[in-house]
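> Mind looking at a prediction? Sequence and model below.
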Amino acid sequence: MSYLSYPRINFYGRFFTDPSTVNNDPTHYIVSDDPPSPWQNPDGLHQFKLENCTVVSTIGQNGEVADPIVNMPFMTTNTPSPAKIADLDVYQQGVPTIYGMQVSIPISSTVSLTGVVDPAVLNQLWWVSVLATRSWQDSDYLMDSFGGDMNACGIFQSVIRIPQGSWPEDSTSPILQQLRERTALEDGNYLISMRFVVDGYRNVPEDKNYQTGRITGSLGPVLGNEPRYNAGARWMWGRAQDKSNPWNWPMFNNVQFVVDFSRKLLILDLANGICRQNAGGAPVDLGNLTAWIVPEQGDKVSLGNVDYSEFCYNLYSHIVEIPLTDEQLALAKNSQIQLTMSRTDIGPSLVFSENVDQTNVEVEVRPIRISGTPGTTATTKVFVSKMCKPLLGKQLKLDIISVHGDTPGATVPPSNPGNTPQAIGAISASISPTDSNGYATVTIEILKDPGFRTPLLDGQLYFINLYDPAEPVPISPSQSSIISCLAWSDYQVNENPTWEDVQEILAGYVKLFPGMNKKINFSDFPTFQTFALNPPWQAYQVPPPNGPLGIERGAIGFYLSRDITDPRYMPVTRDLSPAKQMTLFHYIKNLIQTPIVPPTS
């Protein structure tokens, strides 16, 4: 919830991203489906950049303040390469992750606040954030006339790591000075909480804003033991969605909020909650939006109107602060919060409502990749709270779901088969009771070889749903409480692979990622050999490297051996298993030691 504290830096602008979507269709992974249909932007390189973003406001302890960084650029750098965005799996495209994003606020021509963002995962994604133009029925132009990506909206939350020695010492910005004083220092880095919301992405080449969308975000301190990649806040849930409703009844998502007891404020984050009038546009007109405290006994208490305007979205990242009296503050601590609209012609007036009895479950790192070798384990943390209070000794339960085309949450049409029978029983998962800070640990273990779905689609995909056994099992669990686990097949490392073995590993990338293949033609041996032997890694201006198996030259080995968080990592999709990766390293090592004459066939 740190970004909802103070000081807060709000930015606004556009983002650019160019993912190829050839790999978004499971049928393309069938060997005989060649060439696959191009889908959208087949030559895309999966870059993620900020465009024309600026700092639009700064919030101090007592509200908005004038600060020298307002109107300065908020930008991404290309160091060491543009950030990359990649899905976990063709059946789970709902947790795309941004890797290696470096952001910067130039304070002057020579000084900047610059840091690297931990991998950021999309959360609370919804596909109906734009008011329909015909109806909400799936059969009616897929709910409107715009197309899925333009209708989508979601949140990314992560941490920026600013090297301690690089923080601008002579900055004239009071906000930056206060931010450094309040935030955590860890392993020589100041940690900055970062939350940003993206919507209105344009994926039609004829659009003047092609491959861009709207972005609004906030930066704040990292405080105490709060979650790094979730708000750890209280939630109001949008009113029930029904596609049989009239087309002009807007949909609603969820609203995160906190009660700040030291500053006597109710702080609402509306940026991902209210339906837009058009893609990347203003919120739907709700009339007056009013906040209420609803105690268990007695009358509900009005907190007045809430500013949900487009102006608030653009200038304050749709974060609204409402002052509370001492009496209201005491009530808000344990009472339900609601938001109602004054309009009566677009559905029920209660549009957001908190469930004070619900346990809040938030997985910190939700996408998991794990080797398919039996005995391999992976872990992630889960923050468990109720009304912002961490729960001690809470024992959650979990369900493991083998994902098929018709599994709720799968991101492909239901007709696709998904996992194979071999996937059943291949993994286990357990969860510890929560500690004093409200954190539990989920441990995933490989029990047997998960196998693969097709020769080009490695491994199997699982959803692990977490829930409080004291409450009804949720029919549609929150995205925050679901782990998506890709378990690769148990491939045995081949220390003496042939060119044919290498081609088999790379076949899917050659077919499904034309943009990558145009950089280096992986189907052509002379090209592969050239880039496997050249250049020496010193050419990349990195310290003398200790490459895998002693490899210290060759572009392919260099990009293949970067850390998964590095934006230069290859393959950009990050779906190559460690065992297959090591097999490629052995082939490159053998090439370096004994260059091979190109095959004649």
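Everything's here; your move.
> C-alpha from now on. contacts and neighbour counts both.
Fine.
> And stretch 508-516, how far out from the chain middle?
24 Å (C-alpha atoms, centre = their mean, to the nearest Å).
> For it, which outside residues touch it?
20, 22-23, 28-29, 34-36, 42-45, 456-457, 517, 521-523 (C-alpha atoms under 8 Å, 6 or more residues apart in numbering).
> try 10 Å this time
The contact list for stretch 508-516, computed with C-alpha atoms under 10 Å, 6 or more residues apart in numbering, reads 19-25, 28-31, 33-38, 41-46, 455-458, 503, 517-518, 520-523, 570-573, 576.
> Over to stretch 292-305?
266, 288-291, 322-325, 328-329, 331-341, 353-354, 356.
> let's go with 6 Å and repeat that
Here stretch 292-305 makes contact (C-alpha atoms under 6 Å, 6 or more residues apart in numbering) with L289, T290, A291, S335, Q336, I337, Q338.
> okay, now the one to match up with it:
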Amino acid sequence: MSYLHPVRLVFSGTFQADVSTVNNDVRHYDNATFEPRFQQMQDSETGVENGWWNPTGSGAFRLMDCKVTSVHYKDGSSTRNPRTDPVVGMRIGSADDRVAGKLVDLDPQWQTASEIWGMQVHLVDDRKVPVVGGRYKPNPFRDLFFGRMSGVSNDAAASAVFQSVLEGIEWASQLPESRFLSELGELARNKRLSIRLTTFGYSGNASRGTYTLGVVSGVIGPYLDDEPESFVLGRRFAPQSPGFASAFGIGYFTGLLDQTGPTPSLLLDLSNALPLSKPKGEKSRGELQNLGDLQVGLLNDPNVAETGGLTPREFEPLGFIPYWDQDWLLDTGGIATIPLSAEQAERAARTQLALAVYRADSFDPPRLAIAETTQGVYTAVEPLTRRLDAGETTRTTFFVAQYGRPVAGETLTLKQTGANPYQGGGSPTAPLQPRAAIPDIGTPEDGLQVAPSATTNDQGRATVDLVAGKLSTPRGYLDGQLYQVNFVPTGLPAPSRAPFDLLTVHVRDAYPVPEKPRWSEHIRPIFVQFGNLYPIMSRRLVDLANPLDVFRHRNILKLAFSLNIEDANYMPVTRDLSEAKRKTIVAWLNGLEDEQPLKNDPTFQEALAECERLGGPPRRVTAPASAPQAPDVEPEGGKTRFARSLGIKGIP
């Protein structure tokens, strides 16, 4: 059941995604054609993209000013009163003694599966003492919804869902007297909790006080053994036409029929589904648009088209969605709980569900707003993305469910999408285009081996091996290759899936670890690229393109490249370095202890001599910023621009 469980806490607040946008254009990875202006802010007056809207971003992802708005109990009751349960009003955030997490794309040519790495999430009392918390496990966001918020444009109008688990859960030795904590503790015996973050209202405009900030609606609940970590395998609602939303502007979402408690209920997570209106001022969180009265019910005729009128025979209401209540979205986390009778629950377990819109002051029949997928079929894959070194084998799992129940013996056809051109290149009409060519992805296909089909077991799961080939720079200046795998059931209707819901695998280049790594041949090409893409590092910490600076900071670099990949301080922040290249860098840095690599590397000898002559490392030069964005214009953000480059329809 994951976070979509009767026992859950809801919180809301602000998130910060201070990403570096230099790496949003794949052509900036080419060291040979990189220009200093790629580290400058984009120019809204001329349209020159340069380093896009936040070139000096740190990559940090933070939860800020987040507080618990309500807690919910196993009997279906809830409270928003801190006198009833002291958890209400407590802060949700990262540990104060750790750095912020990092927001990372899988690759510049696939920017629609961002992950949070190295984040800690804790419930903290008014004395700033952690009550319970753990490590956030990286999982890509899902259901990226462009155009959700009206009145704004680009990334500011988008919304997405991060769902994962908190691992290594630690509880305070003395817990406050809380019914919620008691019930959660009884369920969380496996040291894991489920968490969902819905993010929207992001600002990429440097002229605003909300720059790099957005709104987050969060839910934390128990994680039950053997359930998916990054999605709810439940009742999947989807638009009838390709795109991001139905004719009423409602996006993909998932529900769950809960029959474990004394009273059956239907839980619907609408946090990322219902359309939003433009915030009224910088302190506004955005308001849900008024669609009219909204009901969930049984759809007895699956042939009704969206916006079509529904007769009582075609649609049987189960309950209202009270989304019009003030602050409903943030107070409830966007989760609607509909109590059901035993008879309603029994019929809902085998009947397609739908949302209908109507107006109480009108004689018009209710109209279909969005429905569950055909015959209630839901297919998904976890993990949604994979990073593989050359020759490495890993496994991924496909899921098939119908009306929320696993389907055994269903065969899925698995097929690579093949070569795809021009991904991750920004706007093709912008002036002063980077000179590097944009490589194709998905080729050669033998770079990834995957079975052509898989059949689900009794749990509705099919585990498949992914085998990485030994690639030799198929994308030239960019390490490795991206492969995407589509999955379609053969015995059930193919369900509507969100536009970016493909298994995506990054296979890294084959790279032999040299016996004696050298700066000029092995280290410099990697470090220069990282330094180009993350100017905040070269300006504030260490200039990775300069061997003198690298030598002076060798110990901290060795630490960063030796950390676990899930550590917030791991280098590189992009998580795209192969294990072979990482070992090469660490071996070279280890060798600096006795300066042997310096004696064998003429490039470094010259650098050391220059360092002695100058008396220290050279000064770093900070590139001037371009003209700032106009206060009333939101820049074309990274996700929106990337999706437009793919030709995805439905992006306003």
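Thanks, I have the structure now. Bear in mind the structure is a predicted one, so any value in this text is a computation, not a measurement.
> What would you report as the TM-score here?
The TM-score (TM-score structural alignment, normalised by the length of structure 1) is 0.86; 551 aligned residues with a C-alpha RMSD of 2.7 Å.
> Buried among the contacts of stretch 508-516 of structure 1? Need that as a selection in ChimeraX.
Command for ChimeraX, covering only those of the contacts of stretch 508-516 of structure 1 found buried under the criterion 16 or more other C-alpha atoms under 10 Å:
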select :19,20,21,22,23,24,25,28,29,31,36,38,41,42,43,44,45,46,456,457,458,503,520,521,522,523,570,571,572,573,576
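> Helices - which of the contacts of stretch 508-516 of structure 1 land there?
Q503, N517, K518 (DSSP state H).
> okay, these in a markdown table with distance to P474 of structure 1 next?
What follows is those, written out as a markdown table (distance: C-alpha to C-alpha, whole Å):
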| residue | distance to P474 of structure 1 |
| --- | --- |
| Q503 | 45 |
| N517 | 44 |
| K518 | 46 |
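> ranges for the helices of structure 1?
Using DSSP H, helices in structure 1 cover 148-151, 174-182, 310-316, 326-332, 499-512, 514-519, 525-533, 555-560, 578-593.
> matching residues in structure 2 for the fourth one?
Meaning helix 326-332 of structure 1. Aligned by TM-score structural alignment, helix 326-332 of structure 1 falls on residues 342-348 of structure 2.
> residue contacts, the counterpart of L391 of structure 1 in structure 2?
The alignment partner of L391 of structure 1 in structure 2, by TM-score structural alignment, is V407. By C-alpha under 6 Å, 6+ apart, the contact list for V407 of structure 2 reads V400, A401, G460.
> And for I319 of structure 1?
Shown in contact with I319 of structure 1 (C-alpha under 6 Å, 6+ apart): L268, D269.
> mind redoing it with 10 Å?
So I319 of structure 1 contacts 3-4, 10, 217-218, 256-257, 267-271, 307-308, 312-313 (C-alpha under 10 Å, 6+ apart).
> hey, which strand is longest across structure 1?
strand 47-60 (DSSP state E).
> coming back round to it: residues contacting the match of helix 326-332 of structure 1, please?
Here stretch 342-348 of structure 2 makes contact (C-alpha under 10 Å, 6+ apart) with 257-259, 263-266, 297-299, 316-318, 339-341, 351, 403.
> one more time with 8 Å, if that's ok
By C-alpha under 8 Å, 6+ apart, stretch 342-348 of structure 2 touches L257, Q259, T263, P264, S265, L298, L318.
> Identify the farthest-apart pair in these.
T263 and L298 (18.5 Å; C-alpha to C-alpha).
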